[in-house]
Structures are given as structure tokens and as C-alpha cells.
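Asks: structure for this input, please:
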Amino acid sequence: MLTITLAQADGSWENPEQIRGAVAAFVKAHLPGNAAQAHVAVQGPAPGLRFPACRQMRMGFFGYSNPYGNQTVAVTCTTPSAWTIYIPVQLVMNQAVVVAARPLGAGTLLAADDLSIIRRNASNLAGSAVVDPQLAVGQVLRFGVAAGQPILASMLDAPEVVHAGQEITLIAEGDGVRISTIAKAMENGRPGQTILVRNSSSGKVIRGTVDQAGAVLVPF
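Replies: Here you go, the predicted model:
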């Protein structure tokens, strides 16, 4: 909650422009660094609404404050009259975002020519938009997208580096000891996923975590 002391307003009623200006300044002060250039559009107060002149206002976000999207600011006057108004705010962030250059199906391993860059308002996207194509190249789409659709981080998976039936290196680590052996993968796996493998020497089935190189790690 931020308290703002204002100059005495002229007349009996608060100036709507002063309320809008105070709300815009409050929202801008709370924007993350990568949204500092966003345009803040204050929606209100509604025409015809009048509030007694205020010398001290308090500002605070009402409900969930999305730093990259629409917000609501609660404006409360504490003196000389007590009143509260809720002001909707829209953020417009025109920035470069990565989009699909053509319709792409689920499971597509993305290449550079699958992607384009356009400028658009990113504040109304449902997730974190990818802004650098190199962050998407080599990733796998979790589901299909239309041409021109923004690529979000939540749409992407790392490619599978282990496939069922493949011989892999099984590494057991613990207490400064590292032992490697050969095993057979029983499931497909991406880095960070846990899969089942069968130790080729003992025949024992073990659950381990796939690393970036395609080995499977198990603690002991």
C-alpha cells in the first residue's frame, strides 16, 4: 500500500485527472524492468462519479496483480473524507515476440525457418511469450499451432534424448563414488524426466533421471 499526499484540490470534488495520474504513477513504479516501457491506460473514474476532495490517498493493488497484464488499483482517501474507488488499468506492451511461420503440428522439432518475429501487444498473452527464436529452436511443440500464433514457453518441451529399447549409460552416484554400466531404456525420456531402465548385467529394473547427454542417473 502506497500513501500519496496531494495538494489541496480546488473546489469540493477531487479532480479525476489527479486520480488517474496518481494511479498511473503507482502502476509504473511497480512494473518489472522488462515491462518498463509499457503504456499504462487508466480506465476511470467513470464519467459522472464525483468524490470529495482528498489530501491523502492510499494506492494498492486489488486482487491478483499481473505485472504483464490488466490490473485493478484500489484508491482510498483517508482525509478529510473517507472513500474508496477501484480503477481498472490496462497495460499495452508492444514488443517483439516469436510466432509460428506456418501451421505446425504437435511434436514438431522446431527449426529456425519454422519461426518468425513480429511486434505485438504481449500483455494479453496467456503465458510467457518467447522473444528469442534461439530459445525455441531445437525444442518440441507440445501441441499444434496456427500460422502467426505466438510461441509461449509453456508450449515447448525439450526433445527426447532417450528412446525405449536403446542402450544407455547408467550412472550410480553417492558419497563421492561414481559407477557406470550399460542398461537398456524401457521408456522414452527427456532431460530431467524419470524413466525405467534395465541393468544389462544384473537384469534389475531401476528408475533413474535422464541427463542432458542421454545418460540415466541413480543415487545410491
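
Asks: please make it C-alpha for all contacts and neighbour counts, starting now.
Replies: Noted.

Asks: so which residue is dead centre in the chain?
Replies: What sits nearest the mean C-alpha location of the chain, by Cα atoms, centre = their mean, is residue 128, with 3.5 Å.

Asks: residues contacting that one?
Replies: Residue 128 makes contact with 152, 153, 154, according to Cα atoms under 8 Å, 6 or more residues apart in numbering.

Asks: quick one: it from residue 30, how far?
Replies: From residue 128 across to residue 30, the span is 19 Å (Cα to Cα, to the nearest Å).

Asks: now swap in residue 165 and tell me
Replies: Per Cα to Cα, residue 165 is found 52 Å from residue 30.

Asks: next: residue 180.
Replies: 51 Å.

Asks: top of the contacts of residue 128 by neighbour count?
Replies: Among the contacts of residue 128, the one with the most neighbours (other Cα atoms under 10 Å) is residue 152, at 19 neighbours.

Asks: which one is that one nearest to, not counting chain neighbours?
Replies: Spatial nearest neighbour of residue 152, chain neighbours left out: residue 129 (4.4 Å); criterion: Cα to Cα, 6 or more residues apart in numbering.

Asks: how many neighbouring residues does that neighbour have?
Replies: Residue 129: 20 surrounding residues under other Cα under 10 Å.

Asks: now residue 29
Replies: By other Cα under 10 Å, the residues close to residue 29 number 10.

Asks: I'd like to know how far it sits from residue 76.
Replies: In this view, residue 29 and residue 76 are 18 Å apart by Cα to Cα.

Asks: the residue lying closest to residue 16 once chain neighbours are set aside: helix or strand, and which one exactly?
Replies: Spatially, and ignoring its direct neighbours in sequence, residue 16 is nearest to residue 45 (6.5 Å; Cα to Cα, 6+ apart). Per DSSP states H and E: residue 45 is located in neither a helix nor a strand.

Asks: could you also give me the structure for this second sequence? I'd like to compare it with the first:
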Amino acid sequence: MKGLVLTIVFLLIFTVYCFANEMLIEAIEKFAVEKFGPEATIVSLHIRSSPSSFDKIQLISHNRSKSFFRFLFKAYREEKFCGYVRIECELAIFANVLVVNRTVRSNEVLSENDVTFQKVNLLALNVEHCTDIDQVVGKIVRKMFRQNEPLDARYLMKPPDVRAGQLLTARMTIGPVVATAQVRAMRDAYIGEKISVRNVSSGVLIEGLLQEDLTVLVIGG
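Replies: A predicted model of the protein is given here:
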């Protein structure tokens, strides 16, 4: 008889425990979906402290370190506050993103052979991840990426339209006359940017706007 009573008590405790766990999991799943979308999932969950039993919870705060979260819930039993529930868990959104398959140094140009897709937890990243090969191939990296590190779009740039030292044609309009001169670019530049160039014949340094045809329109001309 005593054994039967103990079994019943155990089953009741186990049922209450499972109910409480389900309640907490549902609350965190709701938080994850509302904040990050339906792809968000719980990877791990650990209850740090909790009342022995409760039938209602209220999320009052959370903090985050990348994909790791700490939650603080108020717990209630029969509508009366009975303590706090503290939970640590990891959330994830798994996706295939582009990573480098070798160490790539700053100012290198990426080729298709330099990158590969790898499934990662996006919540663990602090990058603007890339999911399209066209986002990265031919781009110049502006920081070092180590092997298997996800690429960050913030540090990828298209090659400049003009390289330092490149010979260009500068033109200036003076009334009905258009004057041209051969000049040398002093730095890398993109179309639409202001660029400093040096007149090859006179050595004079001038400034102009780089045009789509890669001529330099002298400012003030």
C-alpha cells in the first residue's frame, strides 16, 4: 500500500513538473517566433531556479549574448505569486551562408573557389551574412577572414572603377572650348566620386568627378 501511495505521489509530481516545463517551453518558443520569425527554435534549455510548482507564468525580462538568452519569469500558483523562474537557453535560426574555405586577407579579391556554403546559427553571428554567390565573387575584402568564418557584407566592396596610377583623360569646358589633358589617378576611385589626378605634362594636381566613361570632369570647368 505504501508503495502504491509513493508511486501516485511520484506520478503527480512528475505530471506537475512536465506541465511546468511545457509551459516554459511554449513561452520561450512564442518569444522566439515573435522576435525572430517561425524558423527560430530552441537548441537547449536549463532551468536555473524555480518554485516547486506553479500553474501560470509571466515573462518580465530577458537578456542576450549572441544566441544565448537568460529569461526571468514570475510564477503563480492559483493566481498567487509564488516565486521566480530563471532560465538559460540557446536559440537558433539555422541557415546556409557563405564562409571562406581558406584564410583571406584584407584587399584580396574573392573567387568562387574561395567560398562555400555552411549551415550556421544566424543568431550566433554578428554579421550581415551572405547567401548568394553573386554577393561575394569578385568583391574585395576589407578585413581578414579566417577559414570557415562567415563572410560579412559590410566588409565586401566591388573593385574600384579606377586604380591609383591609371592613365585617364581630364576635360574642362571653358565657354565653347573643351580642353582635354592626359592625367594620372592619385588613388582608387568609383564612378561619381571626386578624384585627385595629376597632369602628366605639367605635373599640376587637379580635382574632378569621375564620369561613367572614365573621363574626369574638372571641377569648376
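
Asks: where does the TM-score land?
Replies: Once superposed, the chains reach a TM-score of 0.63 (TM-score structural alignment, normalised by the length of the first structure), with 193 aligned residues with a Cα RMSD of 4.2 Å.

Asks: and residue 4 of the second structure, that one's in a strand?
Replies: No: under the criterion used here (DSSP: H, G, I helix; E, B strand; the rest coil), residue 4 of the second structure is helix, not part of a strand.

Asks: gap between it and residue 155 of the second structure?
Replies: Separation of residue 4 of the second structure from residue 155 of the second structure (Cα to Cα): 67 Å.

Asks: those two: which has the busier surroundings?
Replies: Higher neighbour count among residue 4 of the second structure and residue 155: residue 155, with 16 against 9, using other Cα under 10 Å.

Asks: and the residue nearest to that one when sequence neighbours are not counted, how many neighbours?
Replies: The shortest distance from residue 155 of the second structure to any non-neighbouring residue, by Cα to Cα, 6+ apart, is to residue 142 (5.0 Å). Look at residue 142 of the second structure: counted by other Cα under 10 Å, it has 17 neighbours.

Asks: stretch 154-162 of the first structure: how far from the chain's middle?
Replies: Per Cα atoms, centre = their mean, to the nearest Å, the displacement of stretch 154-162 of the first structure from the mean C-alpha position of its chain is 18 Å.

Asks: how about it: buried residues?
Replies: Judged by neighbour count using 16 or more other Cα atoms under 10 Å, the buried positions of stretch 154-162 of the first structure are 155, 156, 157, 158, 159, 160, 162.

Asks: that one: end-to-end distance?
Replies: End-to-end distance of stretch 154-162 of the first structure (Cα to Cα): 22 Å.

Asks: mean per-residue distance, the longest strand belonging to the second structure to the first structure?
Replies: Looking across the second structure with DSSP state E, the single longest strand is strand 80-92. Here strand 80-92 of the second structure, set against the first structure after superposition, deviates by a mean of 3.0 Å using mean Cα distance after the TM-score superposition for the first structure.

Asks: by contact count, what packs against that strand?
Replies: Applying 3 or more Cα pairs under 8 Å, 6 or more residues apart in numbering; DSSP states H and E, we find strand 80-92 of the second structure packed against strand 41-49, strand 68-77.

Asks: residues contacting it, please?
Replies: Contacts for strand 80-92 of the second structure (Cα under 8 Å, 6+ apart): 32, 40-51, 54, 67-76, 121-124.

Asks: who touches stretch 17-28 of the first structure?
Replies: Contacts for stretch 17-28 of the first structure (Cα under 8 Å, 6+ apart): 2, 36, 40, 41, 42, 44, 45, 59, 73, 75, 87.

Asks: what segments of the second structure are strands?
Replies: Counting by DSSP E, the second structure has strands at residues 41-49, 56-65, 68-77, 80-92, 94-100, 115-121, 140-141, 156-157, 167-174, 177-185, 194-199, 205-210, 215-218.

Asks: redo these as a markdown table? Include distance to residue 13 of the second structure.
Replies: Listed next are the strands of the second structure as a markdown table, based on distance: least, Cα to Cα, whole Å:
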| stretch | distance to residue 13 of the second structure |
| --- | --- |
| strand 41-49 | 17 |
| strand 56-65 | 16 |
| strand 68-77 | 15 |
| strand 80-92 | 17 |
| strand 94-100 | 36 |
| strand 115-121 | 36 |
| strand 140-141 | 58 |
| strand 156-157 | 56 |
| strand 167-174 | 82 |
| strand 177-185 | 79 |
| strand 194-199 | 74 |
| strand 205-210 | 76 |
| strand 215-218 | 81 |
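
Asks: nearest to residue 148 of the second structure, of those?
Replies: Closest approach to residue 148 of the second structure among the strands of the second structure (Cα to Cα): strand 94-100, 5.2 Å.

Asks: mind checking how far that closest one is from the chain centre?
Replies: Offset of strand 94-100 of the second structure from its chain centre (Cα atoms, centre = their mean): 11 Å.
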